[in-house]
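Engineer: Have a look; sequence and predicted model below, questions after that.
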Amino acid sequence: MSNRTPLHIAVLAAGKGTRMRSRLPKVLQPLAGRPLLAHVLDRIAALPASGVHVVVGHEQDRVRAAFADLPMALNWIDQGEPHGTGHAVHRALENIPDAARVLVTYGDVPRIPVADLEACAAGDTVTVLAARVSDPTGYGRLIRDAEGRLLQIVEEKEASAAERAVDLINTGVLAAPAGALKGWLAGCEPAAGGAREWYLTDVVAAARADGVAVEIVESRDPGSVLGVNDRAQLAAQERMEQQALATAFMREGLALADPARLDVRGTLTFGQDCALDVNVVIEGNVVLEDDVQIGPGCVLRDCQIGRGTRIAAHSVLEGARVGPDTRVGPFARLRPGAELETGARVGNFVEIKNAILGAGAKANHLSYVGDACVGAGANLGAGTITCNYDGANKHRTEIGAHAFIGSNTALVAPIRIGDHATVGAGSTLSDDVAPGALALTRARQRTIPNWPRPKKKSDPS
């Protein structure tokens, strides 16, 4: 492509995705936590395009809304009644100057290498992106002459047995001079009322009839240029994407117990000597500082984890900020607004929500701490709960530094427990406790010696 020839990119994203059997439009189906179309647009952003035209149809309002905040300028085009890929490109070309080179790609081919797109865009003639695959079922075949030049692209349902045996497939990605492409497409339009779709691939034969050479660019990564038409193909692309991410992370120094058992559905940033055990799921934006270890089966969503922290098995953290040298889990849950300061401890079956645990504070067993501030060095015994909700409003619990809360205690908010105060096990408190004081609400124990246990009634029969 000449340096002076503007590049325009047409993204075909109007398909309903019937084979997905989903109410969600196909291009919005998630891959690594993001819509398929988002991955395509990421790759397009690497090219020097003068315009990006996205052809939409089914659920187009929903598709547009999903990318309303995208910084990239997109020209959304309504395909209207769909009549095939040729019709979709025809609609896009109505918005593209004849002097431009147009690159056609697809919203359901999320992992296409940027190098493949660049190779197609760089030519001056018609360029077709091909892939050699072991199972070409479902794809158009590239038919070449004895010299290896492309003769035509044959759709599978119109291919002969010999043509179906060809393993060089059409990916659908094509680049051509826009003005010429308009003319070739117009000549390939099916007769009105005909049953045949308007195929973009027909322009290959039309270009050859005009004496125009058609170049083939063969992808070096065939698996990444295949489209997603059903959930099995989506799952295959998901595994390839996760493997690529895991490989990149390991090369950057992240230790993975098993790279095949990691799922990243967002952004993961990590420092030195971080390690993830098997079946860890990363969602949203997760930051791990140096020397963080994540145990098996953990889920982290929109979290920041401080240096030297250990997250034990099967813990779920969402919207949490965890300070240095803390210990979390196993089986702990940190909900949005949870903040753990340096050296805090949260143990098994403890839930923290919109609450701060000060430096060195401990909640090691079976507790709920919500809408609270727990002072440095405080200890919450097993079964401690902050009763923060009265049925209409949330209320705060304040627990002072080095306070000791006995097991099986209910703190009815709003309430303040002073520094170094002690609450006896089994208490339910609704009044503040002064610093250094002991508070308890247990009834005095009563013991009855030689208590006769109830006995089962004898069987009347």
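Structural biologist: Everything's here; your move.

Engineer: make it CA atoms for all contacts and neighbour counts henceforth
Structural biologist: Noted.

Engineer: what about the longest helix in the protein?
Structural biologist: helix 231-251 (DSSP state H).

Engineer: That one: how far from the chain's middle?
Structural biologist: 12 Å (C-alpha atoms, centre = their mean, to the nearest Å).

Engineer: do stretch 22-35 as well
Structural biologist: 10 Å.

Engineer: Pull out the buried positions in that stretch.
Structural biologist: Of the residues in stretch 22-35, 24, 25, 26, 27, 28, 29, 30, 31, 32, 33, 35 count as buried by neighbour count, 16 or more other C-alpha atoms under 10 Å.

Engineer: so when I look at the fourth one, I'm seeing a strand, right?
Structural biologist: No. Following the definition DSSP: H, G, I helix; E, B strand; the rest coil, residue 27 is helix and is not counted among the residues of a strand.

Engineer: Below is an additional structure, to be compared with the one above:
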Amino acid sequence: MTISVPSRPRASVILAAGQGTRMKSPIPKVLHKVAGRTLLDHAIDAAESLGCARIVVVVGAHSPAVGVHARKRLGEAAVVIQDPPMGTGHAVLAAKDALADFDGDVVVTFADCPLVTAPVISPLFDLRASGADVAVLGFEAADPGAYGRLILAPGHVLLRIVEAKDADDSVRQVKHCNSGVLAADRALLFDILGQVGNDNANKEYYLTDVVGIAHGRELSTRAAFAAEASVQGVNSQAELAAAEAVWQKRRRLALMVEGVTLPAPDTVHLAWDTQISPGVTVEPFVVFGPGVSVATGAVIKAFSHLEGATVGEGALIGPYARLRPGAEIGAEAHIGNFVEVKKVKVGAGAKANHLSYLGDGTVGEKANIGAGTIFCNYDGFDKFETHVGAGAFIGSNSALVAPVRIGDGAMTGSGSVITKDVPMGALAIARSDQKTKNDWATDFRAVKLAKKAKAAKKDSK
């Protein structure tokens, strides 16, 4: 979702320098994923959707991978390093030079809050447009705990923010809490940050002190509020799972409102970019990885896994099907149980209903792939393609050794290993001639049974 064109230019400073020790993971915290997308990318998505002309990501020297990730998406100039870490105010100051030539509003967000989307942040800019010099996003916490508290006057006028470690008993009773998201004019923000000190329990430079200083200057400081679930951060594996659950629930509900049938929605796992058209049915226990689109009328049956694939109108997928990146399933095509498709374009009305692997190539319209068929696409070093023509019939348990082409309307005999192209309309059989030895099985059993009886008689003596 993109917010309407802003009246003033906007920039975003995304704080991504936290060490994330509570994650207890070799992966930096903000590179963990919700809905298959890193926490950092969710924050960048929100900034882009807000119409931010400039985005600066503040990273720590301890996690170079975060900087690499941000630079890959936004470019070298978008990344600044906070070293050493001395608090959130100090982190925002690290972005001062990068925004020195910017004239407009700056919003500060956190890279570990994947549910803070553009619509959640947007009310801060409404406050700015109505005259607030500094706008802060708050929420009412069920358990305020370690959150900073918003000290308010009537009309959501924000007097100051008190960090939990510096709060007295009366302040701890306040349930209006700070999300950390703040918006202000760029020049004003950095001017005030220059006055922030570190006379606090942690000896850090707090971004939250901006509010008290601004209020002391008789500037307008206001708060907007969001639902607690919309601003929850991620600091542990449990909180990562909780954020995932919230994201999934929201997206499932949105799909059902749009006309997607989910008989057991809590069992369906979606990716950040999953596209499912109205009129699609998704049965229980289906997993969508990134890069999937499903056209109207399709049915995704239970226990299927899709990633990097497109599914055409009216197609039937599963149960227990796997579509891997590059799978393109045409309209009314069938990909059945225990069929895996990777980088294959399957034509309209084609069928592969049972126990097959289709990797690298094409399957023509209305072709039929028999049970147990595999595309032998890899020789241990390189990949090769298999092309099955329109209306072709591939007999069960066929191995098509790439590179190979099966012509339109051609057939292969069951159990064949096809290593050469098959002309249009031809039948290819590549298996040994069957030999029948009459009474061989009867004689074999008689000999075996006699030996067994003799051995049993010997053991009984």
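Structural biologist: Here it is on my side, so go on. Computed from a prediction, not measured in an experiment: that's the story for all the values here.

Engineer: rewinding a little: the longest helix of the first structure aligns to what range in the second structure?
Structural biologist: Counting by TM-score structural alignment, helix 231-251 of the first structure pairs with residues 237-257 of the second structure.

Engineer: with the first structure superposed, average distance for the matching stretch?
Structural biologist: Once fitted to the first structure, stretch 237-257 of the second structure is off its aligned match by 2.0 Å on average (mean C-alpha distance after the TM-score superposition for the first structure).

Engineer: before we move on, back to that, off-centre distance for the helix or strand just after the longest helix of the first structure?
Structural biologist: Next in sequence after helix 231-251 of the first structure, counting helices and strands by DSSP states H and E, comes strand 255-256. Centroid separation between strand 255-256 of the first structure and its chain, computed with C-alpha atoms, centre = their mean, is 20 Å.

Engineer: and if you look at stretch 123-135 of the first structure?
Structural biologist: So, by C-alpha atoms, centre = their mean, the centroid of stretch 123-135 of the first structure is 29 Å from its chain's centroid.

Engineer: again, but for stretch 31-47 of the first structure
Structural biologist: 11 Å.

Engineer: what span of the second structure lines up against that stretch?
Structural biologist: Going by TM-score structural alignment: stretch 31-47 of the first structure matches residues 34-50.

Engineer: Other residues contacting the matching stretch?
Structural biologist: 1-4, 10-12, 14, 16, 29-33, 55, 70, 109-118, 122, 240, 243-244, 247-248, 270-272, 289-290 (C-alpha atoms under 8 Å, 6 or more residues apart in numbering).

Engineer: Just say helix, strand or coil for residue 59 of the second structure.
Structural biologist: strand.

Engineer: That one against residue 19, yeah?
Structural biologist: No. Using C-alpha atoms under 8 Å, residue 59 of the second structure is not in contact with residue 19, being 9.7 Å away.

Engineer: Could you report the distance from residue 35 of the second structure to residue 194 of the second structure?
Structural biologist: Counting by C-alpha to C-alpha, to the nearest Å, the gap from residue 35 of the second structure to residue 194 of the second structure is 38 Å.

Engineer: can you pull out the strands in the stretch 1-150 of the first structure?
Structural biologist: For the stretch 1-150 of the first structure, the strands defined by DSSP state E, counting those that start in this stretch cover 7-12, 30-31, 34-35, 51-56, 75-78, 101-106, 126-132, 141-144, 150-154.

Engineer: Save the ones you listed as a markdown table, and put in distance to residue 362 of the first structure too.
Structural biologist: As requested, the strands of the stretch 1-150 of the first structure are exported to a markdown table (distance: least, C-alpha to C-alpha, whole Å):
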| stretch | distance to residue 362 of the first structure |
| --- | --- |
| strand 7-12 | 54 |
| strand 30-31 | 39 |
| strand 34-35 | 37 |
| strand 51-56 | 54 |
| strand 75-78 | 54 |
| strand 101-106 | 53 |
| strand 126-132 | 58 |
| strand 141-144 | 65 |
| strand 150-154 | 68 |
